[in-house]
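Novice: From the sequence below, what's the structure:
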Amino acid sequence: MRVFLLTSFVELSLFPTVYSLFPNNEIPFPDCTQPPLSQNGICDTSLSTEARAAALVAELTLDEKAANLVNNAPGVERLGLPPYEWWNEALHGLAGVSPGQGINSTFTQGNVAFNSSTQFPSPIVLGAAFDDQLVHDIATAVSTEARAFSNHLKAGLDYWAPNINPYRDPRWGRGQETPGEDPYHVAQYAYNYVVGLQGGVGPAKPKVVSTCKHFAGYDIEDSNGVVRGSYSAIISTQDLAEYYLPSFRSCFRDAKAGAVMCSYNAVNGHPSCANSYMLETVLRDHWGWNSSAHWVTGDCGAVDGVFNQHHVGQSDAQGVALALNNGTDLDCGTAYSSYIASAVQSNYTTEAQLDQALGRLYGSLIVLGYFDPPEGQDYRTLGASDVNTPATQKLAYTALVEGITLLKNDDNILPIRPTGQTVLFVGPWANNASVSMFGNYNGVAPYKTIPVPTANSSSYNWKVTYLQGLQYVLSNDTSQFAAAVSAAQEADVVVYIGGIDEQVEAEAHDRTSIDWPGAQLDLIQQLAAVKPVVVVQVGGGQIDDSSLLQNSNVKGLLWMGYPGQEFGPGLIDILSGVAAPAGRLPVTQYPADYINQVPMTDQSLRPSSSNPGRTYRWYNGSVIPFGTGLHYTEFNVTWATGGSGKETYDTADFNDVEDPKDLAEFDTFQVNVENIGSTVSDYVALLFVKSTDSGPQPYPLKTLVAYARAHNVQPGTTTTLDLKVNVGQIARNDANGNLVLYPGTYTLQVDLENVGGPTAEFQVQGAEVVLDQFPQP
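Specialist: Below you'll find the predicted structure:
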C-alpha cells in the first residue's frame, strides 16, 4: 500500500540557468511555415539531412555560429531560428529539462501540471536487478515522458544519459549513477538504455537522442587533492580496451546512440575533449560512429578546462580550437561562444570546422523532426496523460523490488510475517522524506513514499513503533540511543534503516571511507544486544558489513541503493514477504582497509606489488562478493539436457564470421531453475567462465559472460533460462588491446562458487583468432 507524501516542487537538481534566452521558460519549436525560416532549405523536407543542415549553417555569420555552439544556444532571431537547450537529463527519470527552472516549470494542460515526472531507482539498483528488459522498459518510459514535456515546450530532445563508466573504485562518488563494476554488464545496460530512450537501434526518426557519458576513463571526483578537471588517468591500452571502453562500444557501435559526452579528465596526458585518438580514431573511425547527425558535447566546463585546467595550448582561443579540431562539437559552457571566433581569426581553427560541428548538431535536430510539422509524427502526440501514469508508477515499484538484494537471513528472520508482531523502525533513513532518496540527477517525483508511514498501513498487520536513533548518517550524537534500546526491548524485531547518502557520495565528492559512517554501527550493536535486528542499507556504494555479518543477533541484511519514489512500498513489501528479493550485488564489497592499499589514481585492474587488484575479476579478498544475492525460497539449478554446451570448440569457426566478430554467438547454454521452497520468487542466473591457460598472464579469477532473470518461479515448478554467450566474452584482450580468442581449457560456473551451481568444462582448440584489431594510440 502506498502512503503518499506530496512533493513541494522546490527540490532542484543541476539545471542550466539561462532564463533570458527562453521567454516563459519554454523551449519553442521552429516555425517552418512562416518566413524568414520557411525560406531556408532547413525547412525543405525533400532535401537530405546534410543538405538541410548545410542550408541553415550557410546563412550564419561567424559570430552567430560561435554563439550557437553552446548548450544554451540563443538561435538566430533574424532567421527565425529559436533558442534551444541541448542540456537535458534523464539518468533515472526526467531532471533538468526546462531552461532555468528544470522540471519545476508550471505549464499546465487541463488540471495536470508538467511539474513532475516518474522517478525510478538509481541506476545501481537497476544493475542489481540484472534484468535487461527492465532497463529497456524504464528508458522507454523516460523518453515517453520526455517527448510529452517537449511537445508542451518544457524540454529539449537531447538527454545526457546514461552514465556508463564502470564502477572501478568503491570510493567514487558517482558510482551510484552506473549499473556496477563489470564491463559486460555495464555494456548490456548501456545498449538497452540507449535503445529504450531512442526508440530502437539507430532509428531513422529517434524518439530522443541519448548521450552516453563520460568518454572516457572518468571515475574520480576529488581524491586526496586530485580533482577531475585537471586529472590525467594513466591507463594501459589493454585496460582501456578490456575495461574502460566496452560499454561505450556497446553504446555507439551497437546501439548507435546519437551523441557522446567527453569527460573532464585527460587520458594518458590528452584532455578527453581534445583527444583525437579517442574522439576520432576510436569513436568515429574504429567503431563506425560517423553519421553526419552524430555529435560530441563536452561535459559542463570541460572545453574551458582544456586550457585552464589541463594547460594544453597557450591561450583560451588555442584551447577551444584544440577541442573543436579534435572532435568536440558542442560546449556545455561559454568557452566556445567567448573564444571560438577569435580562434578562427587567429587561424587556430577554420570556419569549416565550425560548419561541421553545427551541421552535426542541426542534423541531429532534423532527424528528430524538430524542424518538421507535427502532423504525421507519432511522438508529437504525447501529452500530459502520458506522464506519471499508473504503468510507470508500477514500473518504478518493480525496479526497486527487483534490485533489493538480500545479503544475510539467519534463522529466516525475513520475511517478517503479518502476525501482529511489534516492529521497531530505527535509523536516519527509516522516516526520511528528503530528496536524497532519489540519488544523483533526480527530478521531482509526483509523490514520495517512505518506510514508516507505509509500514503503519493496516495491510501489513504489524504494531509499528519508530525512534530515529540518529538524525543523519554522519551523526555521532548518541543522545537517542538509550530510548531506542528501551523501545527495542518492547519489540519483537528491530529494523534499522541507515547507510549513506549524498553527504557521503555525490558528484564532485568522492568517499574518504568505505566503513559505516557516524555512530551507526554502535547503535546497531546496542540494538542487537537486546533484540534481533534486520539492517537495511540505503546508498549507492557499498559499506564494509564485516561486523554485521559476524554479529549473530544481526539476523538480516538488505541492500537497496537509492530507491526513488516507491521507497516505502518497495521496501516494506520485501520485509513483509509480499514480494521476495532476488537482486544480486552488482559490485564487490571491499573491506574498509582496502582504500589504504591502493590510491584511486591507480587505474590498473590487475594486481601488482602496489595494487591488490580491482573488481571481482582481479581481487579475491571481498567481504561480500560481486553477484551475491539470497532468496526467501530455495532453488535447485542444474544444466538442462544438452545445456552445458559442447566439449570442444574450434577457433576456426570464428575466422570468417561477420563484423563485428565479437558479437558472433559462441553458444547458448541452458539451465533449469527449480523452486524447491515454498515462496514464489525471481531468480537471476549468472554465468561465469575462467581459465588458467588461455591468453596472457595474469589470468582473471573469473569473468561474467551471460546472465538472465527468471520471473515469478512458483514453488514446485521449473523454469529454463537461456544464457547466450558471444565469442567476445570468451576472448581476452592482449597487451595492445586486441581482442583475441585463445585456445585453452575453460570452466563454466553458474552462480557463485559457495552456492554450488552447476559447472562444465570445455576446450577451445586451434590457432589464435583476432576478433578485433584495436587501434593503437
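
Novice: contacts and neighbour counts: CA atoms only from here.
Specialist: Fine.

Novice: Show me what counts as buried in stretch 696-716.
Specialist: Buried positions in stretch 696-716, judged by neighbour count with 16 or more other C-alpha atoms under 10 Å: 699-700, 702-710, 713-715.

Novice: Tell me the one of the residues you listed nearest Ile138?
Specialist: Checking the buried residues of stretch 696-716 against Ile138 with C-alpha to C-alpha, the nearest one is Arg709 at 16.4 Å.

Novice: hang on, that closest one is in a strand, isn't it?
Specialist: Yes: assessed by DSSP: H, G, I helix; E, B strand; the rest coil, Arg709 belongs to a strand.

Novice: can I get the buried residues of stretch 696-716 in CSV with secondary structure and distance to Ile500?
Specialist: Formatted as CSV, the buried residues of stretch 696-716 follow (DSSP: H, G, I helix; E, B strand; the rest coil; distance: C-alpha to C-alpha, whole Å):
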residue, secondary structure, distance to Ile500
Tyr699, coil, 35
Pro700, coil, 31
Lys702, coil, 30
Thr703, strand, 29
Leu704, strand, 28
Val705, strand, 31
Ala706, strand, 31
Tyr707, strand, 29
Ala708, strand, 30
Arg709, strand, 28
Ala710, strand, 31
Val713, strand, 33
Gln714, coil, 35
Pro715, coil, 36
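
Novice: Now the second one, please; I'll put the structures next to each other:
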Amino acid sequence: MLYRDRTQPVKKRTEHLLGLMTPEEKVGQLVQLFGWQTYDHTDGTIELTEDFKRQIREGGVGALYGTLRADPWTGVTLESGLDARAGAEAVNSIQRYALEHSRLGIPLLIGEECSHGHMAIGATVFPVPLLIGSTWNVDLYREMSRAVARETRAQGGAVTYSPVLDVVRDPRWGRTEECFGEDPYLIGEYAVASVEGLQGERLDCASSVGATLKHFVAYGSSEGGRNAGPAHIGKRELLEVDMYPFRKAVEAGAVSIMPAYNEIDGVPCTTNRELLEEILRGEWGFEGMVITDCGAIDMLASGHDTADSGEDAAVQALTAGIDMEMSGVMFGGYLLTALRSGRLDEKLVDQAAARVLELKFRLGLFEQPYADPDVAEQVIGSAEHAELARSVAAEGIVLLKNNGVLPLSKDKGTVAVIGPNADIGYNQLGDYTSPQPRDRVTTVLAGIRAKLAAQPERVAYAPGCRIKDSSTEGFELAREVAADADIIVLALGGSSARDFGEGSIDLRTGASKVTENALSDMDCGEGIDRMSLHLSGVQLELMKELKALGKPVVVVYINGRPIAEPWIDEQADAILEAWYPGQEGGHAIADILFGDVNPSGRLTLSLPEDVGQLPVYYLGKRSRGVRYLEGNSQPRYPFGFGLSYTEFSYSGLQVEPAVITADGTAEVTVEVENTGSRSGAEVVQLYISDLVSKVTRPAKELKGFRKIVLEPGEKQKVSFMLSAEHLSYIGPDYKLVVEPGSFRIGVGRNVNDTLNIDLTVTED
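Specialist: Next up is the predicted model:
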C-alpha cells in the first residue's frame, strides 16, 4: 500500500489513503472520544470496552482525548489511574486494537492536556503559565516544553492542547492562571518557544508532540471577565493584540489550533470563516488541523443559538473550517446524516479528513504508533524534571515589596509559617492538575522545614483559616504560634484545587482530618470567575490579627489571578507573588526567602489597587484618562515590575542610527550595572511609543527584553535591533504600515521606569 510507504511525500500518502476510504471511515477520522472511557482498569489489568471496540471495527474513531488524564472530572483517581508504565501499556493496547481491527489500520491520534505538565498520574507538575511568563526566560520555557513533550510522548500522547496564548484583559477571569500575561509581544515570544520545545526538530521524533494553539481568539477579552463571554473588540485591536501570538506560533510551525468558545461581533469563533479560512489558512498559510474545544459545536445550538440543531451546528462548523470536535461523540453522526441527505458536500469531509491524516503521517504514527513502557518509567516524573520545575518556579516568583526583612537568616531566629496556603499541596498546583501523592508536592512549610532541617525547633505551623470559609476558629492557634516566633511567613492567596478528596484541615491543631462535609476552597480556575480581586474568606482578617502582634510579616501569595489588598501592600514587611509554583514550589519559595536564590521574576500582569480600576493593563491608549474621583487609574504594581536583593543602574542609552527609513534598522544599546553587593538577574525591557500616527496607538508597547545575570560591580552592554517588525502597526486600511515620524524608545526595569531616546523614521 502506497500510504504505508514512508519514503513517499505526506500529501501523496494522504491522497492515496483517502481514496481507499468510505464516507463512514472519512467521517470517523473527525471523531474524537473521551480516551479514559475506552478501557476499564481493574486489579491492575486493562480491558477495552465493547463499545469502543465496536466503534473501531466500524471505522468510527479517529482520535482520543485525555486517555491518561486524571482528575475529579474524569473520575480517575490515584487508586484507579495508571502509573507511567501502565499508561504506556494501556495506550499500546488501544492502538494495537485500532490497527488490527480497522479495515485500513489507521492509528489513533492521542491528544492530552499539558498546560503545565502532562495531566497524568506521576507526571511532573510544573508552575502554571502565569508564573512561567514572570520568568521572562523563553529559553528556560523551551527547555520545560521539551520535558513535557518527552513525558507525554513516552506514554503515547502525540498531540497536546497547549500552549494557551490568550491575552488577559480582565484578571477576574478564572483562566488567567493558564495565560502568560497581558502583553501580546511577550506572549508571542513564549508562543514560539512552546512550539519549538513541544514539536522539537522533527514531529515524528519519539520525544515530540504536536502543539495545539488555544484559544483562537480573544478568549481573554471576555465581557466582565466571565468565561466564554462575548468579546467586544475592534478588528484592528483583534489583529494587533489578540491574534499576534497565534500568528507568531503559526509561523514557528504549529500543527494544530483550537478556536475559542466566545463570539466576536456576533459570530462564534467555531463558525467564523473569516478567522479560520480567510486569515488563518489564507493569509497565514496554516496547513494543520483545527479542533474545537470540548462541546463547542453543541454550544452553537444551545448557548450561542446560531444553529437550530446539532446537525445544523456540525455542518456550519465543518463549512467554516473545523476539522474535529474535541470529544464530539455526536459530531460524526450529525455529519453522516447531513452527507446522506445531501445537505453536506463530501468534499468538505474529504478536506477535513485529509488534514487529520496528514497530521498522523507527520507525527510518524503509521511507522511507530506504540509507546515504550521502559522509557516512560525513566522519563515521567524524573528527578531531572523535578529540578527543572524548581528552577522555573524560582525564576518566576516576583518580589513585590521588601523593607529589608528578606532574606531570612539560616542561622538564627524562629519562623512561624501560617496561612491556608502554607501546607495544602493542591492549592499551589493550579487547575489542569492530576491527583498527587502527598510526598510529591513540596509546600511552603515543607520547603522551610527542609531549609532548616538541622534545627527543626525553629519552625512552627498553624493554618489560621481556609481560603473561602468564614470560620476564625484557627486564629487562636495562629496567634499563639506567631507570638513565640521572631518572624511570620504568611501564605495567603487562592486555590484552583478541584475536589481531590484530600479531606480537610483542623484549624485548631493544623492536623489533617477526615470529614464527610469537606469544604471546597476553589476560587480560581476554569469556570471560576470572580466579581472581586480581594482575598476570599477571612484571610485579610487573619493578616490583621497577626500584624497586631508587632512581628515582621512576610506575605507569600499563592494564587492564579492578581490580588488587590491595599492594606496588606502597606502593612506587610515583604511580599512575594508566587502564583501557582507547581510541585517544587515550596522549595523555590524557601530558596528565595533564605537568599539562596535572588528573586528575578517580573510581573506580566499589571496589579491593580482596586477592582474598580479594571481594565488596568498597560497597553492602553493615551486617551484612556488618568483619574477617578476616588483616585488615579494607575496599578499598584506596574507591568514588568519586580524587586531584587541587589540593585541595578541604567546608563548610556543610545540609538544608532537615530534616523532610518521605513525599511531600515536601528540598534538600541544601554549599559546595565549591578551596583549592589550580590549576584542577580535583571530583566531589561524595551518599549516604543509612536508619537504621532494616523490611527491612535498605545502609549507604550513592549518590543524587546533580555534577562541578564550580573555579578556585583559588573556592567554589561545590552543591545536590541529595531526594524519594521517592531515599528509597524495596522493602518487605516487594515494593512501593516510603518509611518514616517518620531518614535520614543524606552529601556528600563519596568514600563514606568525607563531611560528614553527618540528615533526618527523618514520616507526615504
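
Novice: Can you add distance to Gln353 of the first structure and give the buried residues of stretch 696-716 of the first structure back as a markdown table?
Specialist: Compiled in a markdown table, those are given as follows (distance: C-alpha to C-alpha, whole Å):
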| residue | distance to Gln353 of the first structure |
| --- | --- |
| Tyr699 | 45 |
| Pro700 | 44 |
| Lys702 | 46 |
| Thr703 | 43 |
| Leu704 | 43 |
| Val705 | 42 |
| Ala706 | 43 |
| Tyr707 | 44 |
| Ala708 | 46 |
| Arg709 | 47 |
| Ala710 | 51 |
| Val713 | 57 |
| Gln714 | 61 |
| Pro715 | 64 |
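
Novice: and the nearest residue to Ser208 of the second structure once chain neighbours are set aside, what does it touch?
Specialist: Counting by C-alpha to C-alpha, 6 or more residues apart in numbering, the nearest residue to Ser208 of the second structure once its immediate chain neighbours are dropped is Gln199, at 4.8 Å. Counting by C-alpha atoms under 8 Å, 6 or more residues apart in numbering, Gln199 of the second structure makes contact with Ala149, Ser208, Val209, Gly210, Ala211, Ala254.

Novice: now swap in Thr419 of the first structure and tell me
Specialist: Per C-alpha under 8 Å, 6+ apart, neighbours of Thr419 of the first structure: Asn461, Trp462.

Novice: Next one: the counterpart of Tyr370 of the first structure in the second structure relative to Val356 of the second structure, how far apart?
Specialist: Alignment note: Tyr370 of the first structure maps to Leu365 in the second structure; criterion TM-score structural alignment. Distance, Leu365 of the second structure to Val356 of the second structure, by C-alpha to C-alpha, to the nearest Å: 12 Å.

Novice: And those two? Which one has more around it.
Specialist: Neighbour count, other C-alpha atoms under 10 Å: between Leu365 of the second structure and Val356, Val356 has more, with 25 against 20.

Novice: so which helix or strand takes in the residue mapped onto Ile745 of the second structure from the first structure?
Specialist: Using TM-score structural alignment, the partner of Ile745 of the second structure in the first structure is Leu748. Under the criterion of DSSP states H and E, Leu748 of the first structure resides in strand 744-750.

Novice: Between strand 744-750 and the following helix or strand past that strand, find me the angle.
Specialist: The helix or strand immediately downstream of strand 744-750 of the first structure is strand 759-765, counting by DSSP H and E. Between strand 759-765 of the first structure and strand 744-750, the angle comes out at 150 degrees (axes from the mean of the first three to the mean of the last three C-alpha atoms, to 10 degrees).

Novice: Quick one: distance of strand 759-765 of the first structure to the chain centre.
Specialist: Chain-centre distance of strand 759-765 of the first structure: 34 Å, with C-alpha atoms, centre = their mean, to the nearest Å.

Novice: Output the contacting helices and strands for the helix or strand following it.
Specialist: Counting by DSSP H and E, the next helix or strand C-terminal to strand 759-765 of the first structure is strand 769-772. Contact here means 3 or more C-alpha pairs under 8 Å, 6 or more residues apart in numbering; DSSP states H and E; on that basis strand 769-772 of the first structure packs against strand 739-741.

Novice: ok, average deviation of the strand it packs on from the second structure?
Specialist: When the second structure is overlaid, strand 739-741 of the first structure sits 1.9 Å from its aligned residues on average, using mean C-alpha distance after the TM-score superposition for the first structure.

Novice: chain center to that strand: distance?
Specialist: 27 Å.

Novice: which residues sit against that strand?
Specialist: 651, 727-728, 730-734, 768-774.

Novice: ok, now stretch 214-228 of the second structure?
Specialist: 161-176, 229-233, 238, 242-243, 246, 257-262, 264, 269, 526-527, 529-530.

Novice: In helices only, show me those residues.
Specialist: Assignment to helices by DSSP state H places the following of the contacts of stretch 214-228 of the second structure there: Phe246.

Novice: what ranges do the helices span in the stretch 201-350 of the second structure?
Specialist: Assigned by DSSP state H, counting those that start in this stretch, the stretch 201-350 of the second structure shows helices spanning 235-237, 244-251, 273, 296-301, 310-320, 331-341, 346-362.

Novice: Grab the two from the contacts of strand 739-741 of the first structure that are most spread out in space.
Specialist: Largest separation among the contacts of strand 739-741 of the first structure by C-alpha to C-alpha: Thr651 and Phe774, giving 19.2 Å.
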